[in-house]
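> Provided below are the primary sequence and the corresponding predicted coordinates.
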Amino acid sequence: MILSKLLFRLGLCAALFLVSCQSPNIRREKAGHLLIVGGGLDDDLRGVYECFLKLASAKGKPRVLIATAATEQGAEVKSEIVGKTSALRAWSPDVQVGVITRETSTEETVEAIDNATGILFTGGSQARIIQRYRPNERETPEWHAMKRLLARGGVIAGCSAGDAMMGEFMVLHGDNTGALVAPAMPKDETVVDFKMSHGMALLPWAISESHFFERDRLARLVVMLESAGNRLGIGVGEDAAVHVDLATGDLIGLTPADSLLVDASHLETEGQMRSGLRARLVRQGDRICLRRLLDKKPPPPTAKPPDTPSTIHITSPGQNRQLALWRLFMNARRPGSGVWEMHFKEGWKLQAWPDNKRWVAFEVSPE
């Protein structure tokens, strides 16, 4: 009996090991939290700061680090440090605030992270973050310290570049048209219109994009998912933020400004067209389990209706361009609303129509 139980347990452990090896995108984290901010983290975004400080103080007094690796050196770094420190102390007067820059030594950086309960990455260039903390996918002492912070229940937040670097892969440069015409794998040095790289690998289930609605980055995100072999992408707009609970896999909308969750499970490529795609808006208070989405492949999206598309026009210069792409998904999520279409001056087109429940089916292509 004892031997049979032992063999059963060994078999179970072996099965779990095989599952974990065969499903790298669904690996399970012990604990920790990510706050992904699309850009424009103003001092009055109360929901973001309150969530960040609450998570950072879960086990006592919050000890926060401002990480400026992405930000250009000089006056801009000083401005970020002063601004973010003032904002944090406005919402939590007793918070301890430290700073780590690109020039901070490895020893000092590791010690600071090991004593922290939260890190806030400022904006700038995500390439600078990777060059400093995970160059060529190398697991540096600083990167291990960040993973330890998450494992003990801490929080890492990133704004703009700090958003884009969260996943296993990230974009370095390129627009939607360049991505659709010439998708590039991370090690392809020949393509200049669109370039990807390995990210910080803090977010296990998805690729994240910043400034999403304002810069119309939907097609670029789709090509990133295709090139990296990921199923899920999170596009976060300016003044928008989502919370990812690494213990549960939940994606939670934090702000009145929306984000977009893209599912490429049934992605099909024909020439430069990408179809078979689904998306849903992530609104304030929404809770979506990324882990559960990846555990079971959904059915294919609803076929495109034969309707004549209704056009969403991009707003004129000087107006908020966020409204156009966002309006399209708001309209297309209504059952029976037909096909909605946008034409972008960069030379690509988007068509979307209602799918099941809150989801929208869509396709993207060059004009």
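Nice, thanks for sending it over.
> CA only for contacts and neighbour counts going forward, please
Will do.
> and the residue nearest the centre of the chain, what element?
Centroid-nearest residue in the chain, with C-alpha atoms, centre = their mean: Ser208, separated by 2.2 Å. Using DSSP states H and E, Ser208 sits within strand 207-209.
> from the chain's centre, how far out does that strand sit?
3 Å (C-alpha atoms, centre = their mean, to the nearest Å).
> That strand: what's the following helix or strand?
With elements assigned by DSSP H and E, the helix or strand that comes after strand 207-209 is helix 218-228.
> what residues does that next one touch?
Helix 218-228 is touched from outside by 169-171, 174-177, 179-180, 183-185, 196, 207, 209, 212, 231-233, 235, 262, 264, 267, 274, 364, with contacts defined as C-alpha atoms under 8 Å, 6 or more residues apart in numbering.
> Return a PyMOL selection command for the buried portion of those.
Burial among the contacts of helix 218-228 is assessed by 16 or more other C-alpha atoms under 10 Å; the matching PyMOL selection reads:
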select buried, resi 169+170+171+174+175+176+177+179+180+183+184+185+196+207+209+212+231+232+233+235+262+264+267+274+364
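> number of nearby residues for Ser295?
Careful, residue 295 is Asp; it's not Ser. Using other C-alpha atoms under 10 Å, Asp295 is surrounded by 10 other residues.
> gap between it and Ala58?
According to C-alpha to C-alpha, to the nearest Å, Asp295 and Ala58 sit 29 Å apart.
> same deal with Leu254?
From Leu254 to Ala58 the distance is 18 Å (C-alpha to C-alpha).
> How about Lys78?
29 Å.
> can you check Ala352 too?
42 Å.
> If you count surrounding residues, which of those two has more?
Neighbours were counted for Ala352 and for Ala58 using other C-alpha under 10 Å; Ala352 has more, 27 against 13.
> which residues touch that one?
If you count contacts by C-alpha under 8 Å, 6+ apart, then Ala352 has Leu328, Phe329, Ala332, Val339, Trp340, Glu341, Val360, Ala361, Phe362, Glu363 around it.
> secondary structure class for Ser4?
For Ser4, the assignment made with DSSP: H, G, I helix; E, B strand; the rest coil gives helix.
> Around it, count how many other residues there are.
Residues near Ser4, counting by other C-alpha under 10 Å: 9.
> what do you get for the one 4 residues further on?
Other residues within reach of Phe8, judged by other C-alpha under 10 Å, total 12.
> Wait, a helix at it?
Yes - the assignment for Phe8 by three-state DSSP puts it in a helix.
> Pull up the gap between it and Ala15, please.
10 Å.
> now Met273
With C-alpha to C-alpha as the criterion, Met273 and Ala15 are 39 Å apart.
> Which other helices and strands does the longest strand out of those in the chain contact?
Counting residues, the longest strand found in the chain (DSSP state E) is strand 273-282. With contacts taken as 3 or more C-alpha pairs under 8 Å, 6 or more residues apart in numbering; DSSP states H and E, strand 273-282 sits against strand 259-263, strand 268-270, helix 322-332, strand 360-366.
> Got another one to weigh against that:
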Amino acid sequence: MVTKDRAAGEGRGLLAVIGGNEDRDGDRAVLAALLRALPMQRPRVLVLTAASGAPAELWQHYRAAFETLGAEPFWLDARDPEELDTAPAMARLAAVDLIFLTGGDQHRLLDTLGDTPAMDLIVRRHATEGLAVAGTSAGASALGARMPRGDEGSQIAGGPPGPLPPGLGLWPRVVVDQHFSERKRLSRLVQFLGVSPGHVGLGLDEDTAVFLHPDDLMEVVGSGKVTVVAGGGPGTRLQAMGQGECWSLDEVSLHLLTGGLRLDGRHLPEGTPDALRRLLDRSVED
């Protein structure tokens, strides 16, 4: 158990999603902002590289970055659920202030972490003990309610994708996509909403992050922008319309957020778009 002087205390922890390729060698603005958002002077950071195909190399980059920024990093390189279901791994998960999920393949991450006692511990500590959870690239996509598959291109041809697989669910009703502007993923995110009605799409540019603070403040940090897309409501679907298959999704809204934006979910200004209100709603899905 993390002691009171190290953790945020009882209550929800910070949630952070990063679009990938955040600066790890220069001013490290996104990672520095992430650590500043934590309530302790020298946070203990567990770098979980389960998504990566080159975990040792990635760990060396993050170890150097977090140490330079004043944190105390640790490495957990689980390749399957059994490697997480050990006393040392569970003890480490119980004793850190921030879980950091690296990039790679979100499906590999879900195969390792999803539906395990380790994930149950992370969820409980995040909800009640102030444990912060952050993910970058594939790690960010895995934190949503649903997550993009890795096999679709930037522009989906031939109709909508099939149902999206579930993510870890720490951000309810949200589908997180990353490397967004760089890989021209707007089209696919819009189409993802067609098979995930009622969800909000969150497209993160590289070196850009969204922080959800425990007090319901949402903050955008970094050098790029964040694209928020919402389509229709529950029941909206992509539909084939005759020969040639014209696919349509009604009532799509799009919002661009830039670094420095701060939205207080407790005191949203009049006229705040419904998509942003839904983004800030972290209640559990029905």
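Sure, I can see it. Note that the structure is a prediction, hence the values are computed from the model and not measured.
> Now do the helices in the first structure.
2-22, 46-56, 75-91, 106-114, 126-133, 141-151, 161-164, 176-181, 218-228, 290-295, 322-332 (DSSP state H).
> Can you add distance to Val242 of the first structure and give those helices back as a markdown table?
Output for the helices of the first structure, formatted as a markdown table (distance: least, C-alpha to C-alpha, whole Å):
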| stretch | distance to Val242 of the first structure |
| --- | --- |
| helix 2-22 | 26 |
| helix 46-56 | 9 |
| helix 75-91 | 18 |
| helix 106-114 | 23 |
| helix 126-133 | 19 |
| helix 141-151 | 17 |
| helix 161-164 | 10 |
| helix 176-181 | 23 |
| helix 218-228 | 17 |
| helix 290-295 | 13 |
| helix 322-332 | 16 |
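> Please identify the deepest-packed of those helices.
Most buried of those, by mean neighbour count (mean count of other C-alpha atoms under 10 Å): helix 161-164, with a mean of 30.
> which part of the second structure lines up with that one?
Helix 161-164 of the first structure lines up with residues 138-141 of the second structure when matched by TM-score structural alignment.
> Same list, the helices and strands packed on strand 273-282 of the first structure, but as CSV with distance to Arg220 of the first structure please.
CSV is the format used below for those (distance: least, C-alpha to C-alpha, whole Å):
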stretch, distance to Arg220 of the first structure
strand 259-263, 12
strand 268-270, 14
helix 322-332, 14
strand 360-366, 10
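> Nearest to Asp216 of the first structure among those would be which one?
Evaluated over those, closeness to Asp216 of the first structure peaks at helix 322-332, with 6.9 Å, by C-alpha to C-alpha.
> Hmm, Ala179 of the first structure is touching His173, no?
No - assessed by C-alpha atoms under 8 Å, Ala179 of the first structure is found out of contact with His173, at 9.5 Å.
> which residues sit in contact with Thr117 of the first structure?
Applying C-alpha under 8 Å, 6+ apart, the residues near Thr117 of the first structure are Ala56, Ser57, Pro62, Arg63, Val64, Leu149, Gly153, Gly154, Val155.
> returning to what we had before: to Asp250 of the first structure, which of the helices of the first structure lies closest?
Ranking these by proximity to Asp250 of the first structure (C-alpha to C-alpha) places helix 290-295 first, at 5.9 Å.
> Who are the packing partners of the closest one?
Contacts defined by 3+ C-alpha pairs under 8 Å, 6+ apart place helix 290-295 of the first structure against strand 250-253.
> helices or strands next to the strand it packs on in the packing?
If contacts are counted by 3+ C-alpha pairs under 8 Å, 6+ apart, strand 250-253 of the first structure sits against strand 241-245, strand 287-289, helix 290-295.
> any chance of the ones you listed in CSV, with distance to Leu202 of the first structure too?
Listed next are those as CSV, based on distance: least, C-alpha to C-alpha, whole Å:
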stretch, distance to Leu202 of the first structure
strand 241-245, 11
strand 287-289, 17
helix 290-295, 14
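> and of these, who's closest to Gln322 of the first structure?
Of those, nearest to Gln322 of the first structure by C-alpha to C-alpha is strand 241-245, at 15.0 Å.
> matching residues in the second structure for that closest one?
Matched against the second structure by TM-score structural alignment, strand 241-245 of the first structure falls on residues 209-213.
> any residues touching the matching stretch, and which ones?
Among residues not part of stretch 209-213 of the second structure, those counted as contacts by C-alpha under 8 Å, 6+ apart are 13-19, 30, 34, 37, 218-222, 226.
> Can you flag the buried ones in those residues?
13-19, 30, 34, 218-222, 226.
> Between the residues you listed, which sits nearest Asp105 of the second structure?
Gly19 (13.7 Å).
> pretty sure the closest one contacts Gly139?
No - assessed by C-alpha under 8 Å, Gly19 of the second structure is found out of contact with Gly139, at 9.3 Å.
> Quick check, Gln284 of the first structure in contact with Ser259.
No - Gln284 of the first structure is beyond contact range of Ser259, at 9.1 Å (criterion: C-alpha under 8 Å).
> joint contacts of those two?
Gly253.
> Report the contact partners of the closest residue to Ala31 of the first structure other than its chain neighbours.
Spatial nearest neighbour of Ala31 of the first structure, chain neighbours left out: Ala247 (4.4 Å); criterion: C-alpha to C-alpha, 6 or more residues apart in numbering. Contacts for Ala247 of the first structure (C-alpha under 8 Å, 6+ apart) come out as Arg28, Glu29, Lys30, Ala31, Gly32, His33.
> Looking at those, which is nearest Thr106 of the first structure?
Gly32 (22.7 Å).
> Pull up the gap between the equivalent of that closest one over in the second structure and Ile99 of the second structure, please.
Using TM-score structural alignment to pair residues, one finds that Gly32 of the first structure aligns to Gly13 in the second structure. According to C-alpha to C-alpha, Gly13 of the second structure and Ile99 of the second structure sit 11 Å apart.
> got any residues that touch both of the two?
With C-alpha under 8 Å, 6+ apart, Gly13 of the second structure and Ile99 have common neighbours Leu131, Ala132, Val133.
> Inside strands: which ones of those residues?
Per DSSP E, these map to strands at Ala132, Val133.
> Which residue in the first structure aligns with Ile99 of the second structure?
Ile99 of the second structure maps onto Ile119 in the first structure, by TM-score structural alignment.
> ok, that match touching Ile66?
Yes - counting by C-alpha under 8 Å, Ile119 of the first structure does reach Ile66; the two are 5.9 Å apart.
> So those two - more neighbours on which side?
A count of neighbours by other C-alpha under 10 Å puts Ile119 above the other of Ile119 of the first structure and Ile66, at 27 against 21.
> residues contacting that one?
Val64, Leu65, Ile66, Ala67, Ile113, Val155, Ile156, Ala157.
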